[in-house]
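Trainee: Below is the structure, and that's it, no one-letter string:
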């Protein structure tokens, strides 16, 4: 597979308000895990009248640390990248404390599927922003301007936020320095994801700050490696289908030979996302709707 230059940094201090740029501070929630890496990084944008991105999970220790970091300041906007339980639950309590509104793209377009095998922290199924933002919409405060970029793929309602003054992007779970992102149908969509990766790449940001883990340096090159990884996976699938029709579990067993079999159910959802994309692009066909049990084959040429 294509090599992605992952960065891993595990020496974090929970509850500490860390200054990471002139306009940005971060408080990391104490919720490390396989889906959250070292925990949820909550971003505070500006000084005095500030915006907060992804306030994080319900946790009294984390909430107290965030309150301490915001002492003497007023939160004017609470932004959420998407509706997972490690990102959005604290958004409304924080907004209510400061008389602010919660901003996001809206509810997910379809219900999630796959449960725990999706390798997610879980869905905040009741999430609904006070204000549904639009792609390209801009928000500002003293010394900061944020542009919302609707980036479906990981979820249908995923949003990244670009800080104009520093040419950086808060990338949520769309791009992370430590891992690839989970794309799990039906709410996750590989075609959307690849398109939005290319869009982020072409914006030429100086740095990406994901909600989990360290910053992505050299974003254009890093995101291209993300894209190459996904396209290589699709090439592997096509090569296996050249020998005849397959179902998703058969492809997982053939492609993920060096991966713990306990992770194969999650891998199946990733392969399914690729299969849906290959069907949509005309490279592959199946008799019924694409699913984990459908039989897929290469589409005859000519």
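Mentor: Cool, the structure landed. Just so we're clear, the structure is a prediction, and the values are computed from it rather than from any experiment.
Trainee: From now on I want contacts and neighbour counts done on CA atoms only, so please keep to that.
Mentor: Will do.
Trainee: in stretch 187-196, what's buried?
Mentor: With burial defined by 16 or more other CA atoms under 10 Å, the residues of stretch 187-196 counted as buried are 187, 188, 189, 190, 191, 192, 193, 194, 196.
Trainee: next one: whichever strand or helix holds the last one to chain centre, how far?
Mentor: Just to be clear, that refers to residue 196. Per DSSP states H and E, residue 196 falls inside helix 190-202. How far helix 190-202 lies from its chain's middle: 12 Å, per CA atoms, centre = their mean, to the nearest Å.
Trainee: same for the helix or strand following it, what does it pack against?
Mentor: Next in sequence after helix 190-202, counting helices and strands by DSSP H and E, comes strand 207-210. Applying 3 or more CA pairs under 8 Å, 6 or more residues apart in numbering; DSSP states H and E, one finds that strand 207-210 makes contact with strand 168-172, strand 216-217.
Trainee: Go through these and name the closest to residue 205.
Mentor: When the helices and strands packed on strand 207-210 are ranked by distance to residue 205, counting by CA to CA, first place goes to strand 168-172 at 5.4 Å.
Trainee: Just name whatever secondary elements the closest one is in contact with.
Mentor: Judged by 3+ CA pairs under 8 Å, 6+ apart, strand 168-172 is in contact with strand 159-163, strand 207-210.
Trainee: what comes into contact with the longest one?
Mentor: So the one you mean is strand 159-163. Strand 159-163 has contacts (CA atoms under 8 Å, 6 or more residues apart in numbering) with 80-82, 104-105, 144-152, 168-172, 174.
Trainee: want to compare, so here's the second one:
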């Protein structure tokens, strides 16, 4: 990971700068990355958590230049809440992903207190797959990539063949897929959608830029298929509860990440159940006969 300091803008290429939010954690790595797009009128992608200092850092990085749009990849609380203060300060519209249709029921009781859902998110414009927002010298085109969340969008910058991958593809870790809003089948299909593209570089919500995205996405799909195979092998040995599967599958990881691993295994099991390959009785899962 290149050296980053919260609140200090870093130019990545002529049209792209980033700012690190001060919210490092086991689930956010060094923190959420906010991106500034453009040179005259700008877009801000994912203004981060509700944090007055980070909002002020974004405003300072704008340096008086007009803000054309506040663009949101998804509504986890480490990505979207900062949009409201930024809109109040600049008048810029909030555009991008839709609010969660499930409302409060989407909270999954999972481990990420930093990334529960932003139920106050209220966009001025929702971008459907393929729709764009643009300014002088830049275009951001929405790519619907559900899985990490049901409303997740990536954004392509065709002028430089860059992709802002949010939390769907990150530069340091695989994404958490936590039901009921997270969906493993959707997540893998969204990875396959990105695999079919020819983007030059990914700028993720957490971690370093990904300069060989095709290779990384191919590996991520393979990793998920490998996990699926592990689960099926364990269930064919004997019916099991999820914690027992995690203990066998995630040897050596930080114990603080076990709850997240359990959510990921649950997401795989739900997908396998839909496909007729596994089933459950209470807390016990088994392979289909």
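Mentor: That came through fine. This one's a predicted model, so the numbers in the text were calculated from it and none came from an experiment.
Trainee: Give me the TM-score for this pair.
Mentor: Overlay of the two chains. TM-score (TM-score structural alignment, normalised by the length of the second structure): 0.93; 287 aligned residues with a CA RMSD of 1.7 Å.
Trainee: circling back: for the helices and strands packed on strand 207-210 of the first structure, which one sits closest to residue 262 of the first structure?
Mentor: strand 168-172 (26.6 Å).
Trainee: Comparing the helices and strands packed on strand 168-172 of the first structure, which stretch has the densest surroundings?
Mentor: Counting by mean count of other CA atoms under 10 Å, strand 159-163 has the highest mean neighbour count of these, with a mean of 26.
Trainee: can you tell me what part of the second structure that strand aligns to?
Mentor: With TM-score structural alignment applied, strand 159-163 of the first structure matches the range 153-157 in the second structure.
Trainee: mean per-residue distance, the matching stretch to the first structure?
Mentor: After superposition onto the first structure, stretch 153-157 of the second structure sits on average 0.5 Å from its aligned residues (mean CA distance after the TM-score superposition for the first structure).
Trainee: roughly how far out does that stretch sit from the chain middle?
Mentor: Here the centre of stretch 153-157 of the second structure is set off from its chain's centre by 12 Å, with CA atoms, centre = their mean.
Trainee: The single longest helix found in the first structure vs the second structure, mean deviation?
Mentor: Of all the elements of type helix in the first structure, the one with the most residues (DSSP state H) is helix 219-241. Following superposition, helix 219-241 of the first structure is found to deviate from the second structure by 0.6 Å on average (mean CA distance after the TM-score superposition for the first structure).
Trainee: in that helix, what counts as buried?
Mentor: Within helix 219-241 of the first structure, the residues that count as buried by 16+ other CA under 10 Å are 219-220, 222-231, 233-234, 236-238, 240-241.
Trainee: I'd like to check the angle between that helix and helix 190-202, please.
Mentor: 150 degrees (axes from the mean of the first three to the mean of the last three CA atoms, to 10 degrees).
Trainee: which residues in the second structure does the next helix or strand after helix 219-241 of the first structure match up with?
Mentor: Next helix or strand after helix 219-241 of the first structure toward the C-terminus (DSSP H and E): helix 248-255. Per the alignment by TM-score structural alignment, helix 248-255 of the first structure matches residues 242-249 in the second structure.
Trainee: Give me the mean deviation of that stretch from the first structure.
Mentor: Its matched residues in the first structure lie on average 2.2 Å from stretch 242-249 of the second structure after superposition (mean CA distance after the TM-score superposition for the first structure).
Trainee: contact partners of that stretch?
Mentor: 230, 231, 234, 258, 261, 262, 265, 266, 283, 284, 285.
Trainee: Quick check: PyMOL command selecting the buried ones in those.
Mentor: Selection of buried members from those for PyMOL, criterion 16+ other CA under 10 Å:
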select buried, resi 231+234+258+261+262+265+266+285
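Trainee: what do we get in the first structure for residue 49 of the second structure?
Mentor: Aligning on TM-score structural alignment places residue 49 of the second structure opposite residue 57 in the first structure.
Trainee: That match touches residue 86, doesn't it?
Mentor: Yes. Residue 57 of the first structure lies in contact with residue 86 (CA atoms under 8 Å); the separation is 4.8 Å.
Trainee: Which neighbours do those two have in common?
Mentor: Common neighbours of residue 57 of the first structure and residue 86 (CA under 8 Å, 6+ apart) are residue 40.
Trainee: More neighbours: these two, which one.
Mentor: residue 86 (28 against 22; other CA atoms under 10 Å).
Trainee: Give the equivalent position in the second structure for that one.
Mentor: Per TM-score structural alignment, residue 86 of the first structure is aligned with residue 78.
Trainee: so is the closest residue to its match other than its chain neighbours in a helix, a strand, or just coil?
Mentor: Of all residues not flanking residue 78 of the second structure in the chain, residue 49 sits nearest, at 4.4 Å (CA to CA, 6 or more residues apart in numbering). Secondary structure state of residue 49 of the second structure, per DSSP: H, G, I helix; E, B strand; the rest coil, is coil.
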